[in-house]
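**Q** Predicted model and sequence follow; I will ask about them next.
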Amino acid sequence: MNRITKTALVVATFFSAPSFAGYEVQIDDTSKLTFGGYFKADLRNVSGDQAYRDFWIGSSTGVPDTNKTSIQARESRFNVKYSNGELAGFLEYDFYGSDGNALVSNSYEPRMRHAFISYKNWKVGQTWSTFMPLASIAEALDFGGAHVGQVFIRQGQIRYTNGGLELALENPANATDDNQSIPDVVARYTFKGDFGQVAVAALARTFDDNGVAGHADGTQLAYSISGKINTFGKDDFRFAYNAGAAGRYISPGHNAGDKVNADGSGDLLTTQAYTVAYRHFWTDDLRSTVYYGHSEVEDFNGVSADSDRNHYGINLIQQLSKQLSVGVEFGNYDADISATETADSDYIQLSAKYVL
């Protein structure tokens, strides 16, 4: 069978699938395409003194008397994986690109999330940072849960994996200095067993300030301890503690500019952040997660004026079928918006999710 015929069959099969269901298409004896993703619709209301966001992250904008409701489906995503023996390529998009016209079309630009090649022990391309503890992230309707306490970042990298050991060189982007020439270095080790899993990770970033005062300089270090522990029945407890001179890696948006100490050392401001979450299954089809995240950047608002962020949430999710779930989540986000002022907002979110 020639390549054109194969492609035609794949496309025909793909678009004739009922409800756009996720599945595999075998191309030949060694090659296959796998389609996946999900559709997610959210109704979200934010009220208080923090500006509306589709989901909370580490950045903060105080807006008094906020009260906004949004109905949107931007978290929906689609991915495709091509496999040929031990070689695979993976591509995924969602719709958190540029904002569209909310008055008429409500269209949003696709945003590339992942694009990488994997071969045996190697992975090259863009995906979650090796420093990011994926297993510890709470199941939340707010996209990503308590970002404020997490390492949360996707970027280009070269990663080697052998058992529980992962070593990576990652994109050394920096908001204030384009001359960061040495890739960020990450090492992670994950211990797995009947209990669940626990991981430890270390991050090293090397900067050159080129003689510019107020820019980062030298090697900056950070670490992470995280896990997902099985408890009773299908329940689990998830946690992560992240600390050190991580800058943009911890609590996305909190210290996105990699601010440094005022003492002229060139050291990044120290961040401490953590998340805890417990997921409980009331029945096989009904579950809840309660979670909390906190981050603190030392001296962010001036000497001895730290910056705090907090996010807590609790949800109830009903599994209507293997692929369809609906849920409701209540929560609160608060943050220091200056050295002397704190603002917070409550939120409620209703979601429906259809997994391909």
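**A** All right, it came through fine.
**Q** From here on, just use CA atoms for contacts and neighbour counts.
**A** Noted.
**Q** now the helices: where do they sit in the stretch 251-356 of the chain?
**A** Counting by DSSP state H, counting those that start in this stretch, no segments of the stretch 251-356 of the chain form helices.
**Q** can you give me the strands in the stretch 1-150 of the chain?
**A** 23-26, 31-50, 62-72, 77-84, 87-94, 111-119, 122-128 (DSSP state E, counting those that start in this stretch).
**Q** so how many other residues sit close to Ala12?
**A** Neighbour count for Ala12, taken as other Cα atoms under 10 Å: 11.
**Q** let me fix that: Asn179
**A** Asn179: 13 neighbours (other Cα under 10 Å).
**Q** Secondary structure element holding it?
**A** For Asn179, there is no helix or strand it lies in under DSSP states H and E.
**Q** one step back: out of the strands of the stretch 1-150 of the chain, which is closest to Gly257?
**A** Closest to Gly257 of these is strand 62-72 (Cα to Cα; 19.1 Å).
**Q** that older thread, for the strands of the stretch 1-150 of the chain, which one sits closest to Glu139?
**A** Nearest to Glu139, of the strands of the stretch 1-150 of the chain and by Cα to Cα, is strand 31-50 at 14.2 Å.
**Q** Pull out the buried positions in the closest one.
**A** Buried residues in strand 31-50, counted by 16 or more other Cα atoms under 10 Å: 32-33, 35-50.
**Q** Stretch 295-304 too?
**A** Buried positions in stretch 295-304, judged by neighbour count with 16+ other Cα under 10 Å: 295-300.
**Q** With distance to Ser224 added, can I get the residues you listed in a markdown table?
**A** Below are these laid out as a markdown table (distance: Cα to Cα, whole Å):
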| residue | distance to Ser224 |
| --- | --- |
| Ser295 | 13 |
| Glu296 | 15 |
| Val297 | 16 |
| Glu298 | 18 |
| Asp299 | 21 |
| Phe300 | 21 |
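**Q** Return the subset of those residues lying in strands.
**A** Residues from these lying in strands, with DSSP state E as the criterion: 295-297.
**Q** let's bring in a second model and compare:
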Amino acid sequence: MFSDYSNGAPDSSNLSRQFYVPGTIYGDTSNGNQVVDFQARETRFNFKTSTDLDGHKLTGFIELDFFTHGDGNERVSNSYSPRIRHAFISYDNWTVGQTWTTFQNPGALPENLDFVGAAEGTPFVRQTIVRYTNGGFQFAIENPETTVTPNGGGARITSGSGMVPDFVARYNFKTEGGAKFTVAGLARQLNVEIDNLDTQEIGYGVSFTGVIPVGDDDIKLSATAGDGLGRYMALNYANAGVLDANGEIETISSYGGFASYRHWWTDQWRSSFTLSGFKALRLTTMKH
């Protein structure tokens, strides 16, 4: 991989040297701008089972790769620990375990050489869920985790103290022309209970994705907006909220999307052109 960082390249151990992470694009002005990386960390292993139990379908799936860990180095052996990506079981319409959040449609992700691709323009989360599917409808409760910015700025505060799971509903449908679409909604409680802080707020979001055939080619697109989305968008580029002077959460609004056109030159050669963007802003309210 060849990368050109206008503000200086991060150190070789930095996450953004493995794949594009919007929150780490600022680099280090003390380093050079252009770098080359060789790695085998995208190597992936998975194992799947499928069993018929008296007419009921039971499926198990587990998948590992070697990304994101900082426990190895490039000096001698490049030894990196495996990490869990997916680990779930499905029984008829139920899925329980770790996999893609129901709020995300991985089938609409652009086909880019980068591991994620249009990272800032898409929801991208894997976590433990309990999901029920019926036709095109999906309903899920998922693991809660809150990220906020301290009052006046500073290091991100991450709180896993929430007692209310995140709720997601989604509808998948397709047209007679073969286009596939999804509409998803998310509702979550932001909860911070750390030291003397004890505050809650509501976050929500909506997401739309589509895969539209254009002859042998296709267009993939996504649009997502919400208040308090935080970690669900752009690999947690922005937090879900900011703590005000009273220790209360003020939510951060965020918007993101992408459009990607994929062209097949031959049966074996294809290329994609992708545009992606993200914006976050804090809406300050006056409390009396």
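**A** It's in. In this text the structure is predicted, and so the values were computed from the model without any measurement.
**Q** Let me see the TM-score of these two.
**A** The TM-score (TM-score structural alignment, normalised by the length of structure 2) is 0.82; 257 aligned residues with a Cα RMSD of 2.3 Å.
**Q** corresponding residue for Ser76 of structure 1 in structure 2?
**A** Residue correspondence to structure 2 (TM-score structural alignment): Ser76 of structure 1 is matched to Thr43.
**Q** Would you agree its match is in contact with Tyr80?
**A** No - at 11.2 Å, Thr43 of structure 2 does not count as touching Tyr80 under the criterion of Cα atoms under 8 Å.
**Q** Neighbour count: the two, which is higher?
**A** Legend: neighbour count by other Cα under 10 Å for Thr43 of structure 2 and Tyr80, higher for Tyr80 (18 against 11).
**Q** Would you check how far apart Thr59 of structure 2 and Arg85 of structure 2 are?
**A** 17 Å (Cα to Cα, to the nearest Å).
**Q** so what's in contact with Thr43 and Tyr80 of structure 2 at the same time?
**A** Common contact partners of Thr43 of structure 2 and Tyr80 (Cα atoms under 8 Å, 6 or more residues apart in numbering): Phe66.
**Q** Please list all residues in contact with Ser159 of structure 2.
**A** Counting by Cα under 8 Å, 6+ apart, Ser159 of structure 2 makes contact with 145-147, 191-194.
**Q** For Gly218 of structure 1, grab the count of nearby residues.
**A** Gly218 of structure 1 sits with 14 neighbouring residues when counted by other Cα under 10 Å.
**Q** who's more crowded, Thr59 and Arg85 of structure 2?
**A** Arg85 (19 against 16).
**Q** what does that one align to in structure 1?
**A** Taking TM-score structural alignment, Arg85 of structure 2 has Arg113 as its aligned residue in structure 1.
**Q** can you check Pro110 of structure 2 too?
**A** Match for Pro110 of structure 2 (TM-score structural alignment): Ala138.
**Q** Now for that match: which residues touch it?
**A** By Cα under 8 Å, 6+ apart, the neighbours of Ala138 of structure 1 are 144-146, 238, 276-279, 289, 291.
**Q** Just the closest of those residues to Ile158 of structure 1, please.
**A** Gly144 (24.3 Å).
**Q** Isn't the closest one up against Ile137?
**A** Yes - here Gly144 of structure 1 lies in contact with Ile137, judged by Cα under 8 Å, at a distance of 7.1 Å.
**Q** So for these two, which sits in the more crowded spot?
**A** Ile137 (26 against 16).
**Q** show me what contacts that one?
**A** With Cα under 8 Å, 6+ apart, Ile137 of structure 1 has these contacts: 144-146, 150, 238-239.
**Q** ok, back up a step: export the strands of the stretch 1-150 of structure 1 to CSV and append columns for distance to Val11 of structure 1.
**A** As requested, the strands of the stretch 1-150 of structure 1 are arranged in CSV below (distance: least, Cα to Cα, whole Å):
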stretch, distance to Val11 of structure 1
strand 23-26, 10
strand 31-50, 11
strand 62-72, 29
strand 77-84, 13
strand 87-94, 17
strand 111-119, 21
strand 122-128, 26
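**Q** Ile317 of structure 1 is nearest to which of those strands?
**A** Among the strands of the stretch 1-150 of structure 1, the nearest to Ile317 of structure 1 by Cα to Cα is strand 31-50 (13.3 Å).
**Q** Which strands and helices lie in contact with that closest one?
**A** Counting by 3 or more Cα pairs under 8 Å, 6 or more residues apart in numbering; DSSP states H and E, the packing neighbours recorded for strand 31-50 of structure 1 are strand 23-26, strand 62-72, strand 77-84, strand 342-355.
**Q** And Gly293 of structure 1, what's its match in structure 2?
**A** Aligned counterpart of Gly293 of structure 1 in structure 2: Ser276 (TM-score structural alignment).
**Q** quick one, helices of the stretch 51-200 of structure 2?
**A** Using DSSP H, counting those that start in this stretch, helices in the stretch 51-200 of structure 2 do not occur.
**Q** Let's see the distance spanning stretch 279-295 of structure 1 from one end to the other.
**A** By Cα to Cα, the extent of stretch 279-295 of structure 1 from end to end equals 22 Å.
**Q** So which residues make contact with that stretch?
**A** Applying Cα under 8 Å, 6+ apart, the set of residues contacting stretch 279-295 of structure 1 from outside is 138-140, 145-150, 234-237, 251, 271-278, 308-320.
**Q** just to revisit the earlier point, turn the helices and strands packed on strand 31-50 of structure 1 into CSV, columns for mean neighbour count.
**A** Shown next, in CSV, are these (neighbours: other Cα atoms under 10 Å):
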stretch, mean neighbour count
strand 23-26, 15
strand 62-72, 15
strand 77-84, 18
strand 342-355, 20
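**Q** Format the ones you listed as CSV; extra columns: distance to Gly196 of structure 1.
**A** Below are those laid out as CSV (distance: least, Cα to Cα, whole Å):
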stretch, distance to Gly196 of structure 1
strand 23-26, 28
strand 62-72, 35
strand 77-84, 27
strand 342-355, 25
